[in-house]
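Student: sequence and predicted model, in that order:
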Amino acid sequence: MIASTSSFSLNLSIDHQSTITEHFAAAHLPSNISINDALHAYKNGQFQLLSDNVVNFGIDSPPMWLAITLRNPTKMAINKQLIIANSWLDKLEISVHHQQGDMRHFSRGDHFAFYQRNNNQRFFTVDFAFQPGISYLLIRVESVDPMVLPIYLAEQSDFNSQLLFDSYSYGFLYGAIFCLLAYNFMLAVGLRSITYFYYSLFLLSFLILNISYSGHGFQWLWPHSPQWQQWANPLLMVIFNICGLLFALRFLEIRRLNLSIYRCVIALCICLLLTVLGALILDQQGISLLAAFGFMLLFSLIMLFLGGIAVAASNANGKLFLLASISSMLGTATTGLAVWGIIPYTNLTFRAGEVGMVIDITLLALALARKFRTIESEKQHAQYMAKIDPLTGLNNRRAFYELMPAIWQSTTNKRNLTLALIDLDYFKQINDTYGHVCGDQVLNKVGSILMQNLREEDIAVRWGGEEFLIVYHHATLSQAEILASELAKQIASYPFAKGEQRFTITASIGLAEGCSECHTPGQLIDKADNKLYQAKHEGRNQIRC
């Protein structure tokens, strides 16, 4: 629509809480045109009326002129603050022309060092006192970055309220991410975990990227470096995407699931990083931005794809990862739709990408915690199984040597500690006659009989081969002899079978109680071993103590 100066005038006496961008008219004018000539072109209807509450002219767009007619129907000046809620515009030339000929001009943009601004705000702002009557506001925008223009004209108090909300919300966001980053980095160092290290890099890159594109980086970290401000966003976007993909590949074990996909993703990361670095060397900021934004879109799709692969492979954490990727994509899509004017542009819709990423990193943290618990559970199970004899389910020698020192130290009167060494008589003949499978069944059953006859404080151990050991804690030699006799009786009476063949087996047992001569558990074991040798030498199937 070709606009006349009256068709989009704005009444300054009315508070405008939302953006006023749709009331502006825009035009591409020659690069050497003066402000007065631009105003003349506007008054002559050479500008086209905008229709969106936020306008986006794209990446590396030619300079744009925007103009609006402002009407103060009162008899006093009206104070307003012009806010262009974008922190990455290169050059802004802002001028106000009153109908009586007065003109004020301001230059803004991040090609100036931040300290050169007349306020400490991350957005571009100008304070005006609009005199009664008609004023014309002209804005020339030049930027290689996405030319997104949410423009507000508000009371200073209203803008301060918004700044206060932003301060609290960004403080919460940065604080939460930093705490999560510190915690996961400590886990990465403590556990020497590459997965936690990649996740820490992912969090760190997101934190720095958010600080950069929100304008806080230029405000807090590099206020004297406008050159870095020009390149920070594309470089940090690529680094963030690469860190996210490295984490995903490691966390979802993509290399194990599909080596070809793993190699393709790594190659893509290298190519895009080289593209942006090449653009930096050649000073082609537009190319770097196109590559970075394209990679950002591709990043979301790849994360969904990798999550789908993990779910298809029955990866326990694949569903949480997929849900996290979907939340991030929905948030990013909402922000994109708001910026392009497809849905209403509000502070919430613009920052939906941040909300989506917070949900994303929270779900990923939960998935990491779940994976950590699984790994720890498997580790504990492996440690437990390393101390268990797989055939009988009894403790093995390793478990005995870990348990025995504490028992030995806690037993003040060593005569209340008795060891029984048990050897199955003629067990080799059972293996030779009935086979090793049958022999294993015999050992398994004897282990069960031992477990059934143990008191709560006793310990049963498969000592090796057909030998077993029992620690009778809080039992004198005579008490242990009674327990061992019952055990030997049950072993001898059990009817073993191999097919139609029936057989029994007996046991020889050597008992030894602690005494003043036994200074170590090993000496007590030697004493019990001597008694076992005596029982076997004297005819087997008996107890010696």
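Tutor: Cool, got the structure.
Student: going by C-alpha atoms from here, please, whenever you check contacts or count neighbours.
Tutor: OK.
Student: chain center to the longest helix belonging to the chain, what's the gap?
Tutor: Among the segments of the chain that qualify as a helix by DSSP state H, the longest is helix 156-191. On the basis of Cα atoms, centre = their mean, to the nearest Å, helix 156-191 sits 16 Å off its chain's mean C-alpha point.
Student: again with stretch 213-230
Tutor: Using Cα atoms, centre = their mean, the offset of stretch 213-230 from its chain centre is 26 Å.
Student: what are the buried residues along it?
Tutor: 213-219, 222-226, 229-230 (16 or more other Cα atoms under 10 Å).
Student: thinking again about what came up before, next secondary structure after the longest helix of the chain?
Tutor: helix 194-213 (DSSP states H and E).
Student: ok, the buried residues of stretch 213-230 vs residue 150, which is closest?
Tutor: Lowest distance from residue 150 to those (Cα to Cα) belongs to residue 214, with 13.9 Å.
Student: ok, back up a step: mind checking which of the buried residues of stretch 213-230 are in helices?
Tutor: Per DSSP H, the subset of those in helices is 213, 216, 226, 229, 230.
Student: next up, a second structure to put side by side with the first:
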Amino acid sequence: MSLRQALELLALVLFSLFAHAQPLSTDELPGDPLSREWMYFIESGQPLSPYDAKAAFEQGRFAPHGKKIPSLGIGAPPLWLALTLQNPSDDDVQLIFELANAWQDDVALYLFDQKDGIQRWYGGDLTDSPRGSRFMQQPLQLPKGNHLLLLRVAGPDPRLIPVYLTSPQEAQQRNHIELLSYGFLYGGLFALLGYNFILFLGIGRRSYFYYSLFLFSFILLNLSYTGHGQFWFWPGLSHWRQWSHPMLMTLYCVSGLMFALRFLGIDKLRPHLSYIVLGLAVVMMAAQGVAIATDDRELGLIFAFDFVYIFTLLMPLLGMLAWSHGLPTAKLFLLASLSTMVGSCTTGLAVEGYINFNQWTYRAAEIGMFIDAMLLALALAAQFRQSEQERVIAQQLAATDPLTGIANRRAFNEQLQQLWHLDSQRRCRALIMIDIDRFKSINDTLGHEVGDKVLTDIARVIRYSIRNRDQCGRWGGEEFVVLLSSASEEEAGTIAERIRHNIESLCFPAPANKLKVTASLGVCLDEGHSRHEDILRRADEAMYQAKEAGGNRVKLA
């Protein structure tokens, strides 16, 4: 026997000497889950009966548990917990036993009194729990004297055993707080889910679909491991209750990765990385499918937890990659991913007993995910605003002449066609075609830079020479066109003459300070029966007549 083995045996003997510690008084029960109060025994071989477990406890084979919440890993052997309770009063004491864990397969609770009388209760996923039972909750009545409470928990799921033993009033208050907090959590998540799914149906962007699927998978996962799914939706589906955790954990990871790829545009930033992440998602689903096909739930749980670890690390890395490439909304995505990571780590530390186990530390993963969902919703909204702004700018650029800033020929022609289908009272009544006289000579003698300056100044003069309800555009080269809404022949002539005069009055800086620019204008009135092609043609003909007459004049068609 090695020295280490000898020391371990000695420690076990010493623990056994203190196995029959003083009973815990019902007046001294903690409000938090029981931890160091337990004695524990790990079962090996054939399952023990409650009487065998009681005998093992009396023989000192149970060891003090220590300070942590009882917790073992995936596929751990069955665990027995023992607690001696003393009711010092003459009256019966009412207590509520609550195992705040909804993912154990087989839970058995035994209560021995001083006369070796025994009461038994059973729960867990293998038991058809009644509707309305979120997890095992059992009222206990303790007469005066000492009582032995034995708890056996078995199954492949992580062996986390947060047991509350409190008065009915404390249990009711704790359940009320949980009810309010879960109502807030589910209400917020369902609101985000519904809103974003409606956006997906409305605008068809797959980012909203993957985000909705991501939220939906988390809600289902949360419903499963908190027991609300069993409480509301599947109280009698014992097989689904056993497999829901690994399956929903896998769905949560896959949907989250699909959303990240789509939202961050990884396929454009790093196509090969996108294929790797997609391959990982396929491997996740295939591995879980193998576990289901072989009915190996321990393997399925190992896969699922490994996937969650990979997912929790991969999401911030993808966010950092997108941020480094200048994606504005990647910062919110990164903060959201870090929120989930911090929440998950806090819950893990609480489960392992490294930090204090309470409602907030145990549910930190839910808080982190809620913050994650809110930040991702903001990121989606910011991305939508950005894409809409880009779309509007693209439309404006497509409809705007880049040099002069007024409508180009295509946009102006579309406006003309749209107005032409209005009733005669609202149809434009006149059109003016404008051509700059001898513009080619300006480019040839003074250069294109001066020519561009002339065009921009003339466009500015035309805008300020017409009425607010009128429209203007660059028809091409040195030609401009104006739509006059509801203009009489006299009004059209006046506006055309004002444009001609203002163009002639333009002054330019050196080297074009001696340049005098004039324009020829053709005006065509619409009597309500012409086609828009006809009025364009007639205005153009009138403009050429003005040019042939020497330019710098207005000609009425």
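Tutor: On my side now, so go ahead. This structure is a prediction, so every number in the text was calculated from the model and none was measured.
Student: would you map the helices across the stretch 401-550 of the second structure?
Tutor: 409-420, 439-446, 448-465, 489-504, 532-548 (DSSP state H, counting those that start in this stretch).
Student: for the fourth one, give me the average deviation versus the first structure.
Tutor: Between helix 489-504 of the second structure and the aligned residues of the first structure, the post-superposition mean distance stands at 3.4 Å (mean Cα distance after the TM-score superposition for the first structure).
Student: quick check: residue 462 of the first structure touching residue 390?
Tutor: No: using Cα atoms under 8 Å, residue 462 of the first structure is not in contact with residue 390; the gap is 10.1 Å.
Student: what is the neighbour count of residue 175 of the second structure?
Tutor: Residues near residue 175 of the second structure, counting by other Cα atoms under 10 Å, number 12.
Student: likewise residue 325 of the second structure?
Tutor: 10.
Student: just give me the match in the first structure for it.
Tutor: Applying TM-score structural alignment, one finds that residue 325 of the second structure aligns to residue 313 in the first structure.
Student: that match: what's it in contact with?
Tutor: Residue 313 of the first structure makes contact with residue 257 under the criterion Cα atoms under 8 Å, 6 or more residues apart in numbering.
Student: and if you look at residue 467 of the first structure?
Tutor: With Cα under 8 Å, 6+ apart, residue 467 of the first structure has these contacts: 421, 422, 423, 424.
Student: mind listing which of those are in strands?
Tutor: 421, 422, 423, 424 (DSSP state E).
Student: and residue 274 of the first structure, how many neighbours?
Tutor: 12.
Student: any figure for the gap between the equivalent of it over in the second structure and residue 300 of the second structure?
Tutor: Matched by TM-score structural alignment, residue 274 of the first structure corresponds to residue 286 in the second structure. To residue 300 of the second structure, residue 286 of the second structure is 11 Å away according to Cα to Cα, to the nearest Å.
Student: same thing with residue 50 of the second structure?
Tutor: Per Cα to Cα, residue 50 of the second structure is found 31 Å from residue 300 of the second structure.
Student: the two - which one has more neighbours?
Tutor: Using other Cα under 10 Å as the criterion, residue 50 of the second structure and residue 300 rank with residue 300 on top: 24 against 20.
Student: quick one on the thing from earlier: which of residue 462 and residue 390 of the first structure has more neighbours?
Tutor: Set residue 462 of the first structure next to residue 390 and count neighbours by other Cα under 10 Å: residue 462 wins out with 24 against 12.
Student: what do we get in the second structure for that one?
Tutor: Checking TM-score structural alignment: residue 462 of the first structure goes with residue 474.
Student: repeat for residue 236 of the first structure
Tutor: Aligned partner of residue 236 of the first structure by TM-score structural alignment: residue 248.
Student: repeat that for residue 329 of the first structure.
Tutor: Under TM-score structural alignment, residue 329 of the first structure pairs with residue 341 in the second structure.
Student: who's in contact with the closest residue to that match other than its chain neighbours?
Tutor: Closest residue in space to residue 341 of the second structure, ignoring its immediate chain neighbours: residue 312 at 5.8 Å, by Cα to Cα, 6 or more residues apart in numbering. Each residue near residue 312 of the second structure by Cα under 8 Å, 6+ apart is listed here: 337, 340, 341.
Student: who wins for neighbours among those?
Tutor: residue 337 (28 neighbours).
Student: and the gap between that residue and residue 17 of the second structure?
Tutor: Applying Cα to Cα to residue 337 of the second structure and residue 17 of the second structure gives a distance of 49 Å.
Student: repeat for residue 417 of the second structure
Tutor: 99 Å.
Student: what of residue 319 of the second structure?
Tutor: When residue 319 of the second structure is compared with residue 17 of the second structure (using Cα to Cα), they lie 55 Å apart.
Student: spatially nearest residue to residue 77 of the first structure, not counting backbone neighbours?
Tutor: residue 131 (4.4 Å).
Student: quick one, what contacts the aligned partner of the one you found in the second structure?
Tutor: Superposed on the second structure with TM-score structural alignment, residue 131 of the first structure falls opposite residue 143. Residues near residue 143 of the second structure by Cα under 8 Å, 6+ apart: 87, 90, 91, 92, 93.
Student: same check on residue 126 of the second structure?
Tutor: 105, 106, 238, 239, 242.
Student: assumed it was part of a helix.
Tutor: No: looking at residue 126 of the second structure with DSSP: H, G, I helix; E, B strand; the rest coil, it is coil, so not inside a helix.
Student: trace it over to the first structure, please.
Tutor: Match for residue 126 of the second structure (TM-score structural alignment): residue 111.
Student: quick one: that match and residue 151 of the first structure, what's the gap?
Tutor: On the measure of Cα to Cα, residue 111 of the first structure and residue 151 of the first structure end up 20 Å apart.
Student: same check on residue 186 of the first structure?
Tutor: Taken as Cα to Cα, the span from residue 186 of the first structure to residue 151 of the first structure is 43 Å.
Student: the two: which is more packed in?
Tutor: Neighbour count, other Cα under 10 Å: between residue 186 of the first structure and residue 151, residue 151 has more, with 23 against 15.
Student: corresponding residue for that one in the second structure?
Tutor: With TM-score structural alignment as the criterion, residue 151 of the first structure pairs with residue 163.
Student: is its match in contact with residue 102, as I believe?
Tutor: No: Residue 163 of the second structure is beyond contact range of residue 102, at 11.8 Å (criterion: Cα under 8 Å).
Student: residue contacts, the closest residue to residue 19 of the second structure other than its chain neighbours?
Tutor: Excluding the flanking residues, the one nearest residue 19 of the second structure by Cα to Cα, 6+ apart is residue 60, at 5.3 Å. Counting by Cα under 8 Å, 6+ apart, residue 60 of the second structure touches 16, 17, 18, 19, 20.
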